[in-house]
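Colleague: with the input below, show me the fold.
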Amino acid sequence: MLIFDGHNDVLTELSRAGGRAAAPGFLTGLPGQMDLPRARKGGFGGGFFALWSRSDGLTDFSALGSEYDVPLPDPVPDAQAWEMIRAQTDTLLALEEFGALRICTSTAQIARARADGVLSAILHLEGAEGIGPDFHELEELYALGLRSLGPVWSRPNVFGHGVPFRYPSGPDIGPGLTERGRELIARCEEMGILVDLSHLNLAGFRDVAEISKRPLVATHSNAHAVVPHARNLTDAQLRIMAESGGLAGLNYESTFVRPDGRPDDDIPPGFLLAQLDHLIDRLGEEGVGLGSDFDGCTPPRWLNTVDNLPALVQAMEQHGYTAARIERICWGNWMRVLAEVWRERH
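Modeller: Next up is the predicted model:
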């Protein structure tokens, strides 16, 4: 069972290790949660590779109490953000040059990569810092293969406001998209760039839903009714997504799947399956995928690296999911929604 995944942060890990110069390590082995040998062993066939303007000084999640509101770092200046984004793009291009993966801009290209036994990579921007008011940088990234964008990470920026790492809490925190943010979403709509809702607050979510005519997608988000974390999607949000034919990718992060919201990797498979059951109930069997957040999360101990993905497939089987349902969650649903967002289907 090959898996297509909605989110990983391996480019951030590589940037910390030296960027493009560290790229060969992806082919031989990295200390984090994901590299090429373990991806092949785990049946990881491809997914969204995130560019992110990383922030220093994040709170140590291991010290969180039973209730928390994690202070967010300061915004990253545009020039600094753009430098990091372009460096991470160059690292992904290096991985393609080394034959580790292929940057894909269509589902046909993803299918060819799968047939050839090569990882497929969607170039994704998590937080649009660095994109100027004339959107020249957006067009530059698009030419390099960008086909997915989240306007914000959790910290606010000139485009809108994200949800903080707060538990217990809903996502109705702060104002929605700025005027420039609405212009960004409209531009993505015109260009056929997927807009990721994962880090947006409720007001921003509603703004995107008002502008977009494409399926609404949260690449790595879970259900708030199961775990009341601010980053998780309420049933009202899931209903809007379902009406659009959208999709949510299951995030493995402990604070989003543990009912107590704790950063603890002692997580039985049942916690993830409870999320999948709820998402399927609200979005339908064609509206749920996987969005691991590898190299950016604390996953369950038994699912702590990409080579352990077969254990998740086995858990779904033991839970009673049919082979057809598992295939849709692991691969087919992502192909459906990408084809619609990228205008391959009308």
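Colleague: make it CA atoms for all contacts and neighbour counts henceforth
Modeller: Will do.
Colleague: is residue 53 in a helix, a strand, or coil?
Modeller: At residue 53, secondary structure determined by DSSP: H, G, I helix; E, B strand; the rest coil is coil.
Colleague: for comparison, sequence B:
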Amino acid sequence: MNVVDGHNDLLLRLWESDVDPVSTVAEGDAERHVDLPRAREGNLAAGFFAVFVPNEEPLPDAVFVPNEEPLPDAVETDEGYRVPSVDPIDQEYAKRVAYEQLELLHRLAHDVDDFRVVTSAADVEDCLAEESPGALGAIPHLEGAEPVARDLSNLDFLAAAGVRSIGPAWSRDNAFADGVPFEYPGHPDAGGGLTDAGRDLVRACEERGILVDCAHLTEQGFRDVAAATDAPLVVSHTAAHALVSHTRNLTDEQLAAVADTGGVVGITFGRDQLRDAAVARSASSANRNASRSGDDADQGADVPLAALVDHVEYVADVAGVEHVALGSDFDGATVPEDVGDVTGLPDVLDALRERGFDEAEVEQVAHGNWLRVLRDWWGE
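Modeller: As a prediction, the model looks like this:
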């Protein structure tokens, strides 16, 4: 069964490395979670490919391991950790980096057979309709709106470059919104919401058919998006706060709000948000500047696939199965060893079946719910 995935960070990994991006995506690279050969093997038909602007100075490693000396850049708390906040970034720098990553994405679409930039629900349906091995569709997404001019003067340019999804903030405050900090245990009510410019951005995105993603927003920011638009609420990669009290996870109240608007929640595969014992071991997914290493992947062994399914099942129970999907965060987080990389997607779907999801429900989680919400946001 083909899958639409809510989030990956492959573009960042390619942009920050010295590998040839075309051969890496076309031929495969075991150092990353996603490439075309393995996407075909895992039946990934389409996904949101994030454009993310890292800090001008590297983020801290921010790793805390219980019973061991924590690294100085992480703030140890009685029960876990808190990653220190980082300063806002320069908008001209953000534009340059984002434009470079969008250029990279379009180069891949030009030079890699069967790699496509998709900008409509019909494009996504075409990718889903193909038998595996088929095409891989990339939905351009801004993870954090720093590349957008405060007066929105370049928003139409970004739309022309294919951007069809924007998250107002990453976990770093900007001109549009506060980002929720990385903290465990914690609560998403951890800062301010949208600014006036942020509300203007949400309305402008709705007018242009650009989906607004509430991932990384504070609880107040989430509420502000809900107040600024009648479109379905979308959180591309998150998990259930009732199961793991991470600041980036959604409360039951937020899950209910998503359901009330006909929206969707993409369940992250990121270890730190899936299981309390794992979250307390590391905040490593906060470090967007660190390359994924084999040692880091090994640390995911204590997070079974069942923990991921727990979150899918919980959100389905609270919000309804029609409001839960997948939002892996491949190449942006450490994922359970039982998943490994994009080739593990069929195992995720099999685990849902074993948990009692019927075939129609598995199809909703795999791609049906994403497709419905994309049609709503994109006016199709």
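Colleague: and the TM-score between them?
Modeller: The TM-score (TM-score structural alignment, normalised by the length of the first structure) is 0.95; 343 aligned residues with a Cα RMSD of 1.5 Å.
Colleague: run through who's touching the longest helix anywhere in the first structure.
Modeller: Determined from DSSP state H, the single longest helix within the first structure is helix 78-97. Identification of contacts with helix 78-97 of the first structure by Cα atoms under 8 Å, 6 or more residues apart in numbering yields 11-12, 14-15, 19-20, 23-24, 26, 51-53, 101-103, 129-132.
Colleague: output the contacting helices and strands for whichever helix or strand comes after it.
Modeller: Next in sequence after helix 78-97 of the first structure, counting helices and strands by DSSP states H and E, comes strand 101-103. Other elements packing on strand 101-103 of the first structure under the criterion 3 or more Cα pairs under 8 Å, 6 or more residues apart in numbering; DSSP states H and E are helix 78-97, strand 119-126.
Colleague: which bit of the second structure covers the shortest one?
Modeller: The one in question is strand 119-126 of the first structure. Here strand 119-126 of the first structure aligns to the second structure at residues 136-143, judged by TM-score structural alignment.
Colleague: before we move on, what about the first one?
Modeller: Aligned by TM-score structural alignment, helix 78-97 of the first structure corresponds to residues 91-110 of the second structure.
Colleague: what does stretch 242-254 of the first structure give?
Modeller: Against the second structure, stretch 242-254 of the first structure falls on residues 259-271 (TM-score structural alignment).
Colleague: what about residue 79 of the second structure, which helix or strand?
Modeller: Assessed by DSSP H and E, residue 79 of the second structure sits outside every helix and strand.
Colleague: that one touches residue 185, doesn't it?
Modeller: Yes - the pair residue 79 of the second structure / residue 185 is scored as a contact, 6.9 Å apart, by Cα atoms under 8 Å.
Colleague: residue in the second structure matching residue 212 of the first structure?
Modeller: By TM-score structural alignment, residue 212 of the first structure lines up with residue 229.
Colleague: contact partners for its match?
Modeller: Counting by Cα under 8 Å, 6+ apart, residue 229 of the second structure touches 202-203, 206.
Colleague: kindly report the same for residue 197 of the second structure.
Modeller: 150-151, 175-176.
Colleague: does residue 363 of the second structure touch residue 321 like I think?
Modeller: No - using Cα under 8 Å, residue 363 of the second structure and residue 321 do not qualify as a contacting pair, with a distance of 10.3 Å.
Colleague: neighbour count winner among these two?
Modeller: residue 321 (21 against 18; other Cα atoms under 10 Å).
Colleague: which non-adjacent residue is nearest the more buried one?
Modeller: With Cα to Cα, 6 or more residues apart in numbering as the measure, residue 361 is the residue that lies nearest to residue 321 of the second structure, at 6.7 Å, once sequence neighbours are left out.
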